[in-house]
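Engineer: Here is a sequence together with a model predicted from it:
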Amino acid sequence: MRLLRAFFCLSLVVSASAATPKILPLMSAPPKAERAEKKSVVALPNYDEETATRLQIFLDNNYFGPGKIDGQMGEFFRKALLAYKRSHLMPLRGTVDQWLLDQVPETFTNYTIPPEAENFVGPTASKPSEQAKLKGLKYGSLLEFVAERFHSAEDYLRKINRPMNLDELKPGDTVRVPNVVPFKIEDLQPGFAEPNPAFANRIVYVDTKERFLLIYENNQLVAEFPITPGSTKLPAGRIIRSVFCGWP
């Protein structure tokens, strides 16, 4: 169920509606490397949890998906960070770029669960045959609702909200969450975005080896998202196609 919602969210990024929240403009231009650096292996140290969280928030807000925000140096986080630096011709190095941290001056914010959140919570099922019998694919709990809204791992939310019991959340409770642009499921509307010729130069590339979906515009990488490419029996394959719609 979460995978279906994640795929739908990804579709929205490629073909965003007017309701898609916009991120604030960058405080300044990113520092450039003296010359474009060739793609090579770069050893990233294990950043402390606060630093890792801020970098994950920055990447998430700028369409380079680090996976779930959890303050950890995971595979997708490392790949997304290096991909962002390469695409913006930033120096590739293991030390933290202060400019990136400056874009996220506040790591956390507070979120009060509204009464209507309960409309998106209900019975769940893991098997497709069982899901087909449900009236809708909802969240299994308010914790899952909050975690997906703020692109976070549930265990990480538990950690930063101790000693609060997040398994007993209810409307009106205030939760500490990463200061990321939230996914507002209540703003979604059925339908499809109209093709936009202005985005005719956008291309989607599915990299099944690195497990990322990449979006290029005029041969420039502008977005990257982690994916589950499929099993060996039903592989997703590598796909290149034009995209005629996109975010503002």
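Structural biologist: Good, I have the coordinates. Residues are numbered from 1 along each chain as shown.
Engineer: From here on, just use CA atoms for contacts and neighbour counts.
Structural biologist: Will do.
Engineer: Can you show me the helices along this structure?
Structural biologist: 2-14, 49-61, 75-87, 98-102, 128-131, 142-149, 154-160 (DSSP state H).
Engineer: Output the contacting helices and strands for the last one.
Structural biologist: Using 3 or more C-alpha pairs under 8 Å, 6 or more residues apart in numbering; DSSP states H and E as the contact criterion, the neighbours of helix 154-160 among helices and strands are helix 142-149, strand 174-178.
Engineer: Relative to residue 79, which of the ones you listed is closest?
Structural biologist: strand 174-178 (20.4 Å; C-alpha to C-alpha).
Engineer: What angle do helix 142-149 and that closest one make with each other?
Structural biologist: For strand 174-178 against helix 142-149, the angle by axes from the mean of the first three to the mean of the last three C-alpha atoms, to 10 degrees is 30 degrees.
Engineer: residues of strand 174-178 that come out buried?
Structural biologist: Within strand 174-178, the residues scored as buried using 16 or more other C-alpha atoms under 10 Å are 175, 177, 178.
Engineer: between it and helix 49-61, how big is the angle?
Structural biologist: 80 degrees.
Engineer: name the helices or strands packed onto strand 174-178?
Structural biologist: strand 108-112, helix 154-160.
Engineer: change it to 6 Å
Structural biologist: Helices and strands touching strand 174-178, as assessed by 3 or more C-alpha pairs under 6 Å, 6 or more residues apart in numbering; DSSP states H and E, comprise strand 108-112.
Engineer: Next, the angle strand 174-178 makes with the strand it packs on.
Structural biologist: 140 degrees.
Engineer: quick revisit: and the buried residues of strand 174-178 as JSON lines, adding distance to residue 150?
Structural biologist: Below are the buried residues of strand 174-178 laid out as JSON lines (distance: C-alpha to C-alpha, whole Å):
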{"residue": "175", "distance to residue 150": "11"}
{"residue": "177", "distance to residue 150": "7"}
{"residue": "178", "distance to residue 150": "7"}
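Engineer: Quick check: which of the helices and strands packed on helix 154-160 is nearest to residue 80?
Structural biologist: Closest among the helices and strands packed on helix 154-160, once you apply C-alpha to C-alpha, is strand 174-178, at 17.9 Å.
Engineer: Setting the sequence-adjacent residues aside, check what's closest to residue 14.
Structural biologist: Here the nearest residue to residue 14 in space, its sequence neighbours aside, is residue 246; by C-alpha to C-alpha, 6 or more residues apart in numbering that works out to 4.8 Å.
Engineer: One more to weigh against that first structure:
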Amino acid sequence: MRALPLLLAFGFAFAACQLDGGETEPTTDPDPAPAPDTTSASGRISTTGGLGLPSADDLEGGRYTGRGRDLVEVDTAGQAAAARTNPETLAAIDTTEAWSSPIRVPLGGDVAGPSVVKLQTLLDRAGFSPGQIDGRWGDNTELALSWFQKAEGLRVTGIADRATVRSLSQRAGQPGQLITTVTLSEDAVAGPFTEIPDDVYAKAELDRLGYESLSEKLGERFHAAPELLARLNGGRDLDALSAGDTLRVPNVGSAPRPSSAVSRLVISSEAGYLHALADDGTVLFHAPVTVGASYDPSPEGAFEVRAIARNPEWHYQPAILESVPDDAEEATLPPGPNNAVGVVWMALSKEHYGIHGTSAPETIGYASSAGCVRLTNWDAERLAAMIEPGVPVRFRDVAGRPGQRAPTDTTTMAARSR
């Protein structure tokens, strides 16, 4: 996916985005009539750095740090023991034999390979998202597994044992295969695929900020890193595929239907996850998020989702951009998966903030922003389908303390729904 602007204030971090006032912004009246408009919203994104993704070393450094262990118990000694006896490697992913055996248990710790891919696929299907499926254990997978164990009343260890895998399989619809072979349709391989320029006015000339390659599109479709898809298929060039070709992919299936209505959302700013909860506190959906490293949430949960905008476009306003001359022309950046806010924008009643997708799914959970709440595009779509405007949203950090006030933004853009 295309890179979001970098914000370097926290070592490495991605751009924040905030709602920008305007005629399409939902009312802030606590009891509005009529209900908030769900067809449009506005927003802004801030940045103090240049364009580009964090380096591979930066992402690797944030992959497995024990994030969120203050909230869920993890058997780190058991994980280390499981990892020492696990012979699997990423290189084994493209061997046919790897898919004829069940998930190797106990599974946990700093491991990679076919069993991790299968476990991540089960978690995705069960509605406890590991983010991008990549075949490598990390904080996102550990948190998803630990919260699933807690939700199911299992012993919370952060280790996949037989009981956990059995329960996960039931929650995931008991799929016959976790890695499946699909035949690509015309729609699956259809473009157009267009290289997206860095220049904002050149972007504005495009009809859509769509996918740059077929590999990128397939990665989004199957919730997987394109590199993993290539490994699953013997190193095949995904961009050379055509309709009628077959491809081995994670069997992510359809988004699970929640067993109850979503009563509220809880977002952990330090542990980096979002929960959709039922009235009784049951976790109906878990997803990793990138949240501002310096936020000002209310611990009482006074916010709510005020509007949901799909396929949002961005209004580029030089007058409110620090690094752009005020007399430069405004521009409207088109929607698409490579839009800075992805494919869904969920506006919050806290002025200037929202929950949204991303153009860089591999960074979710592993890089921090200084503003809005980012999910993978597929998790943002899942969440938007589960909620309605008016659902309460509460932010918390690991210790349950109010977050710090976010810094003043210096570079902004505004977004609205098409």
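Structural biologist: Looks like it arrived, so ask away. Nothing here was measured: the structure is a model prediction, and the numbers come from that model.
Engineer: picking that back up, residue 43 of structure 1 is nearest to which of the helices of structure 1?
Structural biologist: Once the helices of structure 1 are compared by C-alpha to C-alpha, helix 75-87 is nearest, at 9.4 Å.
Engineer: Tell me which stretches of the stretch 1-150 of structure 2 form strands.
Structural biologist: In the stretch 1-150 of structure 2, the strands defined using DSSP state E, counting those that start in this stretch lie at 13-14, 16-18, 42-46.
Engineer: helices and strands around the longest one, which ones?
Structural biologist: Meaning strand 42-46 of structure 2. With contacts taken as 3+ C-alpha pairs under 6 Å, 6+ apart, strand 42-46 of structure 2 sits against strand 16-18, strand 414-417.
Engineer: any idea which of those is most buried?
Structural biologist: Neighbour counts (mean count of other C-alpha atoms under 10 Å) averaged over each of those peak at strand 16-18, with a mean of 30.
Engineer: Which stretch of structure 1 lines up against that one?
Structural biologist: Counting by TM-score structural alignment, strand 16-18 of structure 2 pairs with no residue of structure 1.
Engineer: Which strands or helices does that strand pack on?
Structural biologist: strand 42-46.
Engineer: quick check: the strand it packs on aligns to which part of structure 1?
Structural biologist: Going by TM-score structural alignment, strand 42-46 of structure 2 sits over no part of structure 1.
Engineer: about what we covered before: same list, the helices and strands packed on strand 42-46 of structure 2, but as CSV with distance to residue 191 of structure 2 please.
Structural biologist: Compiled in CSV, these are given as follows (distance: least, C-alpha to C-alpha, whole Å):
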stretch, distance to residue 191 of structure 2
strand 16-18, 28
strand 414-417, 23
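Engineer: Ok, which of those strands comes nearest residue 46 of structure 2?
Structural biologist: Closest to residue 46 of structure 2 of these, according to C-alpha to C-alpha: strand 16-18, at 5.2 Å.
Engineer: out of the strands of the stretch 1-150 of structure 2, which comes closest to residue 112 of structure 2?
Structural biologist: Here strand 13-14 is closest among the strands of the stretch 1-150 of structure 2 (C-alpha to C-alpha), at 25.5 Å.
Engineer: Report how many residues lie close to the closest residue to residue 218 of structure 1 other than its chain neighbours.
Structural biologist: Leaving aside its sequence neighbours, residue 218 of structure 1 sits nearest to residue 201 (C-alpha to C-alpha, 6+ apart; 5.7 Å). Neighbours of residue 201 of structure 1 under the rule other C-alpha atoms under 10 Å: 13.
Engineer: dump the residue contacts of residue 53 of structure 1.
Structural biologist: residue 71 (C-alpha atoms under 6 Å, 6 or more residues apart in numbering).
Engineer: Distance check, the residue mapped onto it from structure 2 against residue 380 of structure 2.
Structural biologist: Under the alignment (TM-score structural alignment), residue 53 of structure 1 pairs with residue 117 of structure 2. Plainly put, residue 117 of structure 2 is 21 Å away from residue 380 of structure 2 if you go by C-alpha to C-alpha, to the nearest Å.
Engineer: Could you do residue 272 of structure 2 as well?
Structural biologist: Where residue 380 of structure 2 is concerned, residue 272 of structure 2 sits at a distance of 15 Å (C-alpha to C-alpha).
Engineer: the more surrounded of the two?
Structural biologist: Higher neighbour count among residue 272 of structure 2 and residue 380: residue 272, with 28 against 22, using other C-alpha under 10 Å.
Engineer: Map that one across to structure 1 for me.
Structural biologist: Using TM-score structural alignment, residue 272 of structure 2 sits opposite residue 211 in structure 1.
Engineer: So its match is in contact with residue 227, correct?
Structural biologist: Yes. If you go by C-alpha atoms under 6 Å, residue 211 of structure 1 and residue 227 touch, sitting 5.4 Å apart.
Engineer: now the angle from the longest strand seen in structure 2 to strand 42-46?
Structural biologist: Determined from DSSP state E, the single longest strand within structure 2 is strand 303-310. Here the directions of strand 303-310 of structure 2 and strand 42-46 differ by 100 degrees (the same axes, to 10 degrees).
Engineer: Show the subsequent helix or strand relative to strand 303-310 of structure 2.
Structural biologist: strand 312-316 (DSSP states H and E).
Engineer: Structure 1: which residue goes with residue 379 of structure 2?
Structural biologist: Per TM-score structural alignment, residue 379 of structure 2 is not aligned with anything.
Engineer: Excluding covalently adjacent residues, which one is nearest to residue 379 of structure 2?
Structural biologist: Nearest one to residue 379 of structure 2, counting by C-alpha to C-alpha, 6+ apart, is residue 287 at 6.8 Å.
Engineer: what's the neighbour count on that neighbour?
Structural biologist: Neighbours of residue 287 of structure 2 using other C-alpha under 10 Å come to 28.
Engineer: cool, and residue 128 of structure 1?
Structural biologist: Residues near residue 128 of structure 1, counting by other C-alpha under 10 Å: 9.
Engineer: list the contacts for it?
Structural biologist: Applying C-alpha under 6 Å, 6+ apart, no residues contact residue 128 of structure 1.
Engineer: Repeat that for the one 3 residues further on.
Structural biologist: The contact partners of residue 131 of structure 1, by C-alpha under 6 Å, 6+ apart, come to residue 125.
Engineer: Now do it against residue 145 of structure 1, distance only.
Structural biologist: Taking C-alpha to C-alpha, one finds residue 131 of structure 1 at 18 Å from residue 145 of structure 1.
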